[in-house]
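In: pasting the structure only:
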């Protein structure tokens, strides 16, 4: 429903937040205006999420204050923030996995007598919001059973359920497909038109230019300026990073050699017994990058995990350099020369409480040269970490810092540095730049291309069409567990979109025989 009365501006004045010697926010001033989409840009670790966590009461500032109009606002915890009309959609989901959607929405705001949850009212609220904002969400679904993209919708519904005036979207598109991103933008525009204030944190410059009414850029904890919504992507990237950024991948044409990975008739079942990878066959040669594109939930995750041995294979065959690895477990696949960058780095890519140095040898600590009998060569592990931190520009206070304390982009650099620290036959990278800023994306892409040029077979799974077009030597489009077609990287977005919807390759290409030049950028 529209905001009933014109709300006052929400102002952050002189906000400073320190973590030991690290100044995460340095005297930041920010004004959030109802009826406006305010984009907050900056590298990972720039302090954007810290600032919004202060606003939402998850962190307390060391200096500064929050005002509604001219009235000071004390936000000691999220409950007080919600009472003040502030809602937040978190980058890392704040959901209880074993609860249903309706139970998550009602948590902390029970509607029945004596504080007992009124499940009927909760289901009704979810259904009403899902219908109003065109979200396909089942109120009775258990959160842990939902795809990542649907869990993100639940996060958004949770914020909307409190009828917040000031809404913070912290990297909400990081786990969404292009189609879902369009839907989310329509929702944000609708909320803005209702008179709500929207803060939109994103690294995707295309999205900023499409939706922003105002843009504030933060670098190293401080506001470095505002940009016009009409600014070019190159201008925005330079303000974010503090230097000119190459937005296209600089790579020579591929020189593919012999096939290294051969997947023949692969079949994978979900835990419930349904077919998620269906008679899939594909090959990847040494010295080429094959990008697997598709709407999330069409078997790409299970394909990647089957290659590593995480998910059991129920049919078909996987060979690597002529050796049958179909029944290998993860340890055996790693030893066979497979590097793996998982789509969810927090759950599968590292141990957050372990140090940077420990995570960089997570899959080789028990082997020479790091293992000496029953003990570890700690000086060598430290030297290795110092070399990789420098080589991969990992921004950390110390190699002893826990990886969980790093920004998303630096966490991803740790994962990639570890996987590229040994000779590989195959690199499998699933959503390699999800939630990563533009400066880190440039670096990660360069390293992936360099690995291709060493003769490694590279398989990338990505829902980012810009990334697919930039990295791919060939594009394989998946739909409902099958490869719809394999096409060149200059295939139009329109044709790729049709294939992602299940249209056969020949038909999709025929329907888009005269491509728009803009599609090829």
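Out: Happy to help now that I have it. Keep in mind the model is a prediction, meaning the values are calculated, not measured.
In: make it CA atoms for all contacts and neighbour counts henceforth
Out: Will do.
In: any idea which element the most centrally placed residue in the chain lies in?
Out: With distances taken as Cα atoms, centre = their mean, the residue of the chain nearest its centroid is residue 434 (3.0 Å). Of the helices and strands defined by DSSP states H and E, none includes residue 434.
In: Now it. Nearest residue, chain neighbours left out?
Out: If the residues on either side of it in the chain are set aside, residue 434 comes closest to residue 174, at 5.8 Å by Cα to Cα, 6 or more residues apart in numbering.
In: Name the SS class of the one you found, please.
Out: Judged by DSSP: H, G, I helix; E, B strand; the rest coil, the three-state class of residue 174 is coil.
In: so how many other residues sit close to it?
Out: With neighbours defined by other Cα atoms under 10 Å, the count for residue 174 comes to 22.
In: Also residue 401?
Out: Counted with other Cα under 10 Å, the neighbours of residue 401 add up to 17.
In: Kindly report the same for residue 40.
Out: A count of neighbours around residue 40, defined by other Cα under 10 Å, yields 24.
In: That one reaches residue 198, doesn't it?
Out: No: counting by Cα atoms under 8 Å, residue 40 sits too far from residue 198 to count as a contact (10.4 Å).
In: Comparison target below:
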């Protein structure tokens, strides 16, 4: 196969001196699925932003179809047949599928072409979806369709604009196993029709399953490009991190004790006033990890916010060590010994305009060792912060740097360090490894298990099914705001079995569900 794209000796240095890309080389062959992997901060996102015209390289050359090119903006990239599907969907929820796909390039009708030709849009989208095996409901509103369907809409939106090279950024992050399989079938069909795909992912199993070749970046440099069939997950992870990585979670059997968290008949409304959590009941004991699996948007966010004091309840109760949490604010709940790793580290987990030190000491500065007569004991605080930075491997030169200057993975480590260092009796961990590279995932998993073994109760919520299965001792599955199953996590339990519950195909009777 001929090279469709060559990114040669790409450098990108930001005004603050950060070197995101340092001589990166990438060759993409026409008609292949090429995986791009690397740790957080390795330079993947910057490289793809340069390719899609969102960033300009400091130095280096892009060649597309053998010709040198410069993309000043995404419009230039799209004009050359390059499309990008971002990890966070860029769709208008109140618009139909067809309206989203043709948005900005609609066919017009009527006098002076004043009106959008909706029938033409629906017809075009139906033909497009059928020809590529990406079946969608053209007239359905986006807010009513599944996450897997939204993913298809994003891909069709790029194809409708003439893309022949597709950049997919973490495309399976929120998909069920069944939806991932369906996506892979569609991607393979696209390749047979002459399309080329760059597949960015942290999931090495998917790299091995879907890609033809894989390029590894580390610290802004190209480490190597490998034929997928000639390598394995261990070699790829070693190239990514620079050391051997334990790809499986090692843990001893749980030793659950007393109930720490008891949720009974809990109902919670979402921001629109609709009931998002429906009479949900479960318990979490000290010394165990209770995982909740489910496609995002099925009430998990509202459940976590109700437990941690961020959202009022419509009905039911939440008890922590027999104490009802109703009426307590966030600070009151945290002071009881409840740690919370929020799903959104930027808006809930950290203050980006504060320093790393300030983020780490949010639960420390009131303690006597760090506060004397209302004045902070700076030496003690600095010593503690330096210890946390070292133990949790937060990649920074100083705790005085702004939290917003950190990569996503390092910012997540700041949140993890703060929440775990307080030795919580209950840890509510929501999407704890989202957007985090394989080396950091290994570390975070080990720390969560350590807390369990020290006697903490852990409530784990993750859209990453493999993570739920690796860490959890028991697994609850949420669908449409209900807890449709509580399962013992043993060797007989499979991802496919849980996937059926996640899709609402299977459901346990409430009276048969244990707590």
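Out: Structure received. Predicted, not measured: the structure shown is a model, and the values here were computed from it.
In: Need the TM-score between these chains.
Out: Structural agreement between the overlaid chains, expressed as a TM-score with TM-score structural alignment, normalised by the length of structure 2, amounts to 0.87; 502 aligned residues with a Cα RMSD of 3.2 Å.
In: so what's the residue nearest to the centre of structure 1 up against?
Out: The neighbourhood of residue 434 of structure 1, defined by Cα atoms under 8 Å, 6 or more residues apart in numbering, consists of 174-175, 343.
In: From residue 461 of structure 1, how far out is it?
Out: Separation of residue 434 of structure 1 from residue 461 of structure 1 (Cα to Cα, to the nearest Å) stands at 11 Å.
In: Between the contacts of residue 434 of structure 1, which sits nearest residue 114 of structure 1?
Out: Distance to residue 114 of structure 1, by Cα to Cα, is smallest for residue 175 among these, at 37.7 Å.
In: what number of residues lie near the residue nearest to residue 412 of structure 1 when sequence neighbours are not counted?
Out: Distances taken as Cα to Cα, 6+ apart put residue 345 closest to residue 412 of structure 1, at 7.0 Å, once the chain neighbours are dropped. Residue neighbour count, defined by other Cα under 10 Å, stands at 19 for residue 345 of structure 1.
In: now swap in residue 398 of structure 1 and tell me
Out: 14.
In: now swap in residue 369 of structure 2 and tell me
Out: Once other Cα under 10 Å is used to define contacts, residue 369 of structure 2 is seen to have 12 neighbours.
In: Spell out which helix or strand contains it, please.
Out: Assigned by DSSP H and E, residue 369 of structure 2 falls outside every helix and strand.
In: you'd agree it is up against residue 380?
Out: Yes: Residue 369 of structure 2 is within contact range of residue 380, at 7.2 Å (criterion: Cα under 8 Å).
In: of the contacts of residue 434 of structure 1, closest to residue 222 of structure 1?
Out: The closest of the contacts of residue 434 of structure 1 to residue 222 of structure 1 turns out to be residue 174 (Cα to Cα; 23.5 Å).
In: all strands in the stretch 1-150 of structure 2, in order from the N-terminus.
Out: Taking DSSP state E, counting those that start in this stretch, the strands of the stretch 1-150 of structure 2 run over residues 3-13, 19-29, 33-38, 59-64, 67-69, 82-85, 108-109, 115-116.
In: What of the stretch 301-450 of structure 2?
Out: Per DSSP E, counting those that start in this stretch, the stretch 301-450 of structure 2 has strands spanning 315-320, 323-324, 338-341, 371-372, 375-376, 426-430. These are given in chain order.
In: Mean distance between the third one and structure 1 after superposition?
Out: In other words, strand 338-341 of structure 2. Strand 338-341 of structure 2, aligned to structure 1 and superposed, deviates on average by 1.4 Å (mean Cα distance after the TM-score superposition for structure 1).
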